[in-house]
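Novice: coordinates for the following, if possible.
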Amino acid sequence: MSLAAPDLRTPASDPFPTADDLIGRISKYHPRVNEELIRSAYAFAEDAHAPQKRHSGEPYFAHVASVAMILADLKMDSATICTGLLHDTVEDTPATLDDLATHFSPEISSLVDGVTKLGQMELSSTRTRQAENFQKLIVAISSDVRVLIVKLADRLHNMRTLHHVPKPDKRERVATETLEIYAPLARRIGINRICVELEDLSFQYVNPAAFESVAKRLGEMRDANAGEVAEVSHVLTEKLDKAGIEGRVFGREKRPYSIWRKLDRKNITFDEIADIYAFRLIIDDNNVDECYRALGVIHQNWRCVPERFRDFISTPKPNNYRSLHTTIVGPDSVRLEIQIRTEDMDAVAESGVAAHWRYKGQDYGYDADAAKSAGGDPLERLRPFVEILEQGGDPDEFLEHAKLEMFADQVYCFTPKGELIALPNGATPLDFAYAVHTELGHTTIGAKINGRDRPLRTRLRNGDVVHILKGGLRQPPAGWEELAITGKARAAIRRLIRTTEKAEFEGIGKMLAEHAFEREGKIFKEKGLEDALARLELADVDALYQALGRGRITSGEFLDAVFPGRRDSRQYAAGEKELIRDEKARLYVRGRGLTPGVSIHFAECCSPLPGDRIVGVMVPDKGVTIHTIDCGVLTDHDESDLDRWIDLGWTAEAEENAVSTARVHAVMHNTPGTLADIARAVGENRGNIGNLSTLKRSKDFFEMQFDIEVFDNRHLSNIISALKMCSGVVSAERVRGGSGDDN
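Specialist: Just a heads-up that it's a prediction; the model follows:
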């Protein structure tokens, strides 16, 4: 038995398909095909592209005819195949969309329009332009997946002929784009036969040395193991016949790119890959029970590898892939994977969403009901991209999140009600919450996994039952985004942060505007600011507050716009500084809707604690950075710029209930038990050591730094006093000063 992989490839030297070739291929699955429509589209495209040539010297029409044949191999409907023939006419010829609508149909014109809008993706060398076009791709395919299928067929033929492109840098760029965007999208909707070929073709250009190395090893293994593989094939067929199981058996060899990806991801050697060789057993008559019976026959005759068994029939992959996978140990300890599936399952495994085009009554088209009955609509796999798009953000951010969605193996978890949620490997309960519903993610405060409380950073495993604990606030804690790995979750968290940040900067801006008016001895009113907004070139009052809050305009510039010709504030800088220091603090570090880590930040150089006298420095586009009043870093800021300085205070709640982190520097004797004494002293005084590091170590002394969670500066003073009482401690003091990062 030969080992082979399914391939749609047509040798480049073959003549391109004629209209009769194309119609003959379509007629095999669509006997009532409208031949006149196909011939008309074929002739229209051939005439429109007549003067054009490809890099290979072939007529350009050879490309669109080959794309149409690939679509016919996927058993697509007539409108999609006509789109394959016509997809470049609007972009590369004088033909217009109106011409296509008149000659053919509005449906075909609309599909060609969708593909045409995406045609510039591979012509752009900038990441931002690529990201913008990828957004267009998601919008187009979310309304009609046939746009994506045509684009995949188009890209497949371009990759088959990429060797004719003369510029190596362009070949590598197109291959990289194919590997990063088109191949994952093909896998996303289950069209495996296109996905694996795109991956291998791209691999040759993106990493030619690795491709050659893997291909060489594959050839060596194929020669060395041909006898063992043939023996298993013969015995397998014989045993299945004896059991009365009807089906066909054929072998396949793992693809070079798939091997390389596994070597890279799992950090294993070539010889450790268990599924380089595989047999596929396709059961006749779509009898699912026979799949499990065949599995029993196989396990009775060969020793199986327990950790390599997967049942994707009872738990299909998100793209509807269904099959039984088992790995056996064959002759001479050669590991062989066996995949068992029905004919329908095999069609979905190879063609994905394209396998669901069929007759419904008199019409041939996509059968959503059949897709759902087969395990779920694979088009749902595109929904996360639409949801990421809806979260907003710039195109580069969208592309980053979309790639997170595309490049990941799967882990399958369940809600408490038994609903299956598919996530990437490494996903956390926070990813799970956002996969269920965005609002659930926003209000997540904890999670139970298999009935036990677990941290939100816990990595989920196959079969976990996840119960998300909800709170009432929609407020992202600092560092929350780092707890999620899926593009959907990260996009939603970033949007929530942007929304929260916007509201908080507007609050800061309004406070600064009111404060500026008070310094001028005037009463602040929003009404009457129209002229000032025009002078500042701002759209509305909210934009004004944003600009003030983010430090893009100063209070002085704001007052100059409101009161043109007012006295130069620099003449009164000293007096105004004294005034702002004497006033009651207008802004509080905690409370009043401000979120540390979003619009208000504690300086690491002095680590302010409740009870410390504090001052804020406005940093453009970052917010307010809070320092203790005696922090050495404050000397780096211009005190004459009063608009950047904000007097601050602590709320009573902050002083009573806040938990903050303080840093302590200690020198101690290098004797057994000293560190235990320090930990005991901190704990007895209701502190908690969050982190410790050794700065210096000698034979006699240790010099260490501790991050300790405390309530306020008095609490810290008590802890430091307790540390100094430890027999092994030479000195202990709070860390202050240093250089900040807020400039």
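Novice: every contact and neighbour count from this point should use C-alpha atoms.
Specialist: Noted.
Novice: what's the neighbour count on A209?
Specialist: 12 (other Cα atoms under 10 Å).
Novice: what's the spacing between it and P256?
Specialist: A209 sits 12 Å away from P256, going by Cα to Cα, to the nearest Å.
Novice: same question for L404.
Specialist: To P256, L404 is 23 Å away according to Cα to Cα.
Novice: higher neighbour count, those two?
Specialist: The neighbour count for L404 versus P256, taken as other Cα under 10 Å, is higher for P256 (24 against 16).
Novice: how many neighbouring residues does H601 have?
Specialist: Other residues close to H601 by other Cα under 10 Å number 19.
Novice: which elements pack onto whatever helix or strand it lives in?
Specialist: Per DSSP states H and E, H601 falls inside strand 600-602. The helices and strands touching strand 600-602, judged by 3 or more Cα pairs under 8 Å, 6 or more residues apart in numbering; DSSP states H and E, are strand 623-628.
Novice: elements contacting the strand it packs on?
Specialist: strand 600-602, strand 614-619.
Novice: pull up the gap between G616 and L648, please.
Specialist: 6 Å.
Novice: is it true that T178 touches L198?
Specialist: Yes. T178 lies in contact with L198 (Cα atoms under 8 Å); the separation is 6.9 Å.
Novice: and A478, which of the three is it?
Specialist: On the three-state scheme (DSSP: H, G, I helix; E, B strand; the rest coil), A478 is labelled coil.
Novice: test my guess that Y434 contacts A489.
Specialist: Yes. Using Cα under 8 Å, Y434 is in contact with A489, at 5.5 Å.
Novice: could you also give me the structure for this second sequence? I'd like to compare it with the first:
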Amino acid sequence: MNALQSLDAFNAQLRGYLTPEQSNHVIRAYYFAEQAHFGQLRRSGEPYVSHPLAVASILADMHMDHQSLMAAMLHDVIEDTGIPKAAISEQFGTAVADLVDGVSKLTQMEFESLEEKQAENFQKMAMAMARDIRVILVKLADRLHNMRTLGVLQSSKARRIARETLEIYAPIAMRLGMNSVRMEFEDLGFTALHPMRASRIEAARKNARGRRKELVDKIRQQIEATLEREGHQAEVIGREKHLYSIYRKMKSKRKSFSEIMDIYAFRIIVDSVDTCYRVLGCIHSLYKPVPGEFKDYIAIPKANGYQSLHTVLMGMHGVPIEIQIRTREMEEMANNGIAAHWLYKSESQSANGSHQRAREWVAGLLEMQQRAGNSLEFIESVKIDLFPDEIYVFTPKGRIFELPRGATPVDFAYAVHTDVGNSCVACRINRRLAPLSEPLQSGQTVEILTAPGASPNPSWFNYAVTAKARTNIRHFLKNQTRDDSIGLGRRLLDRALASLDSSLDSIPVDELQEYLREHEYERLEDMLEDIARGNLLPAIIAQALLGVVDPEKTDAEHAQPVAIRGTEGIMLTYAKCCHPIPGDPIEGYLSSEKGVVVHREQCRNLNEIRDNTDRLVALRWDDRVEGDFGVQLRIEVENRRGMIAVIATRINAMGVNIEKISTEDKDYQFTYVDIEILVHNRVHLAHIMKRLRGINHVRRVTRFKAG
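Specialist: Here you go, the predicted structure:
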């Protein structure tokens, strides 16, 4: 089809749903783009303007508004032709210029790695979506046409674009409810990445289609006859699984092609919600429903606005039949999502359900972006958010929250509000107290108990699954860790200065600022944090600040040991070889990878590094030390059935967490039970050991020797 025929066909599309004035605006944008891109060709050899025309045509199929179509026509003008945003604004208005600018800002930039580039682009996409959600719809249409014409690119570039499409753009389309776009992304991406697998599955699907036709027709006729008898007007369509869906199910469920294709799927489209439920009753009377396989997404829509009734039936000859029942409006929403019946509304007007959900999701993205440390951390969070397998839980007042499968009360607490998550201390599931790590199930009622002054626990990170919860926990701990590590760095430097009869406060401010400038530190806190990380040696810094040339003049032995509180986070590491706990005499070693590594004084590993005195740090436990510390015990028990269960029960009854447990046979009569538990200090440990020694058939309880 030549350019003129393409434009005529596009014009016919526009006249189908836009006013003549709106259509004229879009065509004027086409001629502007044609002139701006004059002389530019695509890799296929076609005039460049064929691409924006195709992108606009994809959006016209979704019945997008005329401003989105104009932006689609002009989306490469700023980037590729040097025409400024102001010129577009003057010609087509501020709204269109802002859309074009938003899409242009999503173009490539140079980064150190492909992952970073992908992550950075997605961050920019989140910002652009926040300003106007239509930006992402234009970008999705742009990517869809690029995927359709992927064959002209080098295979390595085509594979990279296909992978990015499967990882980022297909899930976004799904999140926005645009199922048709999502399925085309997946099939095109799969074909580009795995051409042999795709061709084999396609050939098998065509073959199966011929064999199945008779049975599919028979089931459809039975359904249609039943509905007609009951007086229901309905359209019954046989659904066929798309390529990528078949491949993913074969891979994840380890099933053969024939097992997946043995399921027959139909969609029933009716005129009203009431009829959906009546038709469900008819279908269940025709075939036997499979227990536990009914899902009501009409009463509780998915996060992307998707609504439908899903049920699985056992048909004739034991054939499983999947049925989806929905209204025509729901069908439109399922295929085009946020783009369905598009009516753009400004901030002041109330958005429709799908638009509102999309805005809430984008607002969540922005919150994650502000709290993420870098673009890679942000995209890791977003990928978690883009692949949900939903469950639905309730607040005590009946409010519904959608969470990904595997979510815990911690995720629920952050879904309610960030402050609720940060101050969460316990929870009730269906009115009973439950651990914060317990995975939630659909239909449960969850109540979060909070306490003033409470804060996130680092262990939550092990079982929080939602992006919002993980981002907020990480953000809180990072801030807390920075404050604590600055304090630790200050104490380490003060100790080094004290050995030279000085202190940080006694150093003139201008001299300190000069030193920071010379070593490219904006603030003193940055240098102190580097000391705590082990990147700088406090003794060397102290000598440099005081201008000490002869290191022999230092008197480190008489300097006060540095106090540690146990809250220093990642800047303080407790050695696994000797498991120091509060009450143990301790010494530290400055590691450039782990910050200050704390050992027990008599640890053999510490003896091996005593020659490197610059990196040794005298430590003591602060009086206000807090937290739980790992310690290893060896329990010698008689070989009797159930002894491990008895020991674990006794430890659990004392409210102590077991981190690891293992056994080793000593001889035919006795067994060693090696156990790692969390304790507060040596007194707490002594109390636990005393209780364990009181168990029948326990012969000896000892703490593992240091090193």
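Novice: TM value for the aligned chains?
Specialist: TM-score for the superposed chains, counting by TM-score structural alignment, normalised by the length of structure 2: 0.91, backed by 704 aligned residues with a Cα RMSD of 3.3 Å.
Novice: in terms of neighbours, single out the busier of G616 and L648 of structure 1.
Specialist: The residue with more neighbours, out of G616 of structure 1 and L648, is G616; 25 against 19, by other Cα under 10 Å.
Novice: so what corresponds to the more buried one in structure 2?
Specialist: Aligning on TM-score structural alignment places G616 of structure 1 opposite G588 in structure 2.
Novice: ok so, going back, of the helices and strands packed on strand 623-628 of structure 1, flag the one that's most buried.
Specialist: Most buried of these, by mean neighbour count (mean count of other Cα atoms under 10 Å): strand 614-619, with a mean of 22.
Novice: superpose on structure 2 and give me the mean offset of it.
Specialist: On superposition with structure 2, the average gap between strand 614-619 of structure 1 and its aligned counterparts reaches 2.5 Å (mean Cα distance after the TM-score superposition for structure 1).
Novice: tell me which residues of stretch 290-304 of structure 1 come out buried.
Specialist: 290-292, 294-295, 297-298, 304 (16 or more other Cα atoms under 10 Å).
Novice: list the residues that contact the counterpart of I609 of structure 2 in structure 1.
Specialist: Counting by TM-score structural alignment, I609 of structure 2 lines up with H637 in structure 1. By Cα atoms under 8 Å, 6 or more residues apart in numbering, the contact list for H637 of structure 1 is empty.
Novice: pretty sure T237 of structure 1 is in a helix, no?
Specialist: Yes. Counting by three-state DSSP, T237 of structure 1 is part of a helix.
Novice: which residue packs closest to V139 of structure 1, ignoring adjacent ones?
Specialist: Excluding the flanking residues, the one nearest V139 of structure 1 by Cα to Cα, 6 or more residues apart in numbering is V386, at 7.2 Å.
Novice: which residues touch that neighbour?
Specialist: Applying Cα under 8 Å, 6+ apart, the residues contacting V386 of structure 1 are 138-139, 142.
Novice: what segments of the stretch 301-450 of structure 1 are strands?
Specialist: Shown for the stretch 301-450 of structure 1, the strands assigned by DSSP state E, counting those that start in this stretch span residues 303-304, 310-311, 324-329, 335-342, 357-360, 363-366, 410-414, 420-424, 444-449.
Novice: relative to D712 of structure 1, which of the helices and strands packed on strand 623-628 of structure 1 is closest?
Specialist: Ranking those by their distance to D712 of structure 1 (criterion: Cα to Cα) puts strand 614-619 first, at 12.8 Å.
Novice: where in structure 1 does stretch 125-142 of structure 2 align, residue-wise?
Specialist: Taking TM-score structural alignment, stretch 125-142 of structure 2 hits residues 137-154 over in structure 1.
Novice: picking that back up, including distance to R310 of structure 1, could the helices and strands packed on strand 623-628 of structure 1 go into a markdown table?
Specialist: Shown next, in a markdown table, are those (distance: least, Cα to Cα, whole Å):
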| stretch | distance to R310 of structure 1 |
| --- | --- |
| strand 600-602 | 49 |
| strand 614-619 | 55 |
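Novice: with distance to I626 of structure 1 as added columns, please give the strands of the stretch 301-450 of structure 1 in CSV.
Specialist: As requested, the strands of the stretch 301-450 of structure 1 are exported to CSV (distance: least, Cα to Cα, whole Å):
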stretch, distance to I626 of structure 1
strand 303-304, 63
strand 310-311, 55
strand 324-329, 58
strand 335-342, 61
strand 357-360, 62
strand 363-366, 60
strand 410-414, 43
strand 420-424, 39
strand 444-449, 27
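Novice: single out the most deeply packed of the ones you listed.
Specialist: Ranked by mean neighbours (mean count of other Cα under 10 Å), these are led by strand 335-342, with a mean of 24.
Novice: corresponding residue for P396 of structure 2 in structure 1?
Specialist: By TM-score structural alignment, P396 of structure 2 lines up with P416 in structure 1.
Novice: and that match, what does it touch?
Specialist: Contact analysis of P416 of structure 1 by Cα under 8 Å, 6+ apart lists 465-467.
Novice: cool, G630 of structure 2 as well?
Specialist: Residues in contact with G630 of structure 2, defined by Cα under 8 Å, 6+ apart, are 579-581, 659, 676-679.
Novice: mind doing that once more with 6 Å?
Specialist: The contact partners of G630 of structure 2, by Cα atoms under 6 Å, 6 or more residues apart in numbering, come to 677-678.
Novice: mean per-residue distance, the one helix or strand it maps to to structure 1?
Specialist: Using DSSP H and E, G630 of structure 2 sits within strand 629-638. Here the mean offset of strand 629-638 of structure 2 against structure 1 after fitting is 4.0 Å, by mean Cα distance after the TM-score superposition for structure 1.
Novice: next SSE after that strand?
Specialist: helix 643-653.
Novice: quick one: buried residues of that next one?
Specialist: Quick answer for helix 643-653 of structure 2 (16+ other Cα under 10 Å): 643, 647-648, 650-651.
Novice: likewise stretch 564-577 of structure 2?
Specialist: Within stretch 564-577 of structure 2, the residues that qualify as buried by neighbour count (16+ other Cα under 10 Å) are 564-575, 577.
Novice: what's the end-to-end length of that stretch?
Specialist: For stretch 564-577 of structure 2, the end-to-end distance is 19 Å (Cα to Cα).
Novice: give me the contact list for that stretch.
Specialist: For stretch 564-577 of structure 2, contacts defined as Cα under 6 Å, 6+ apart pick out 481, 484-485, 532-533, 595-599, 621-622, 625-626, 707.
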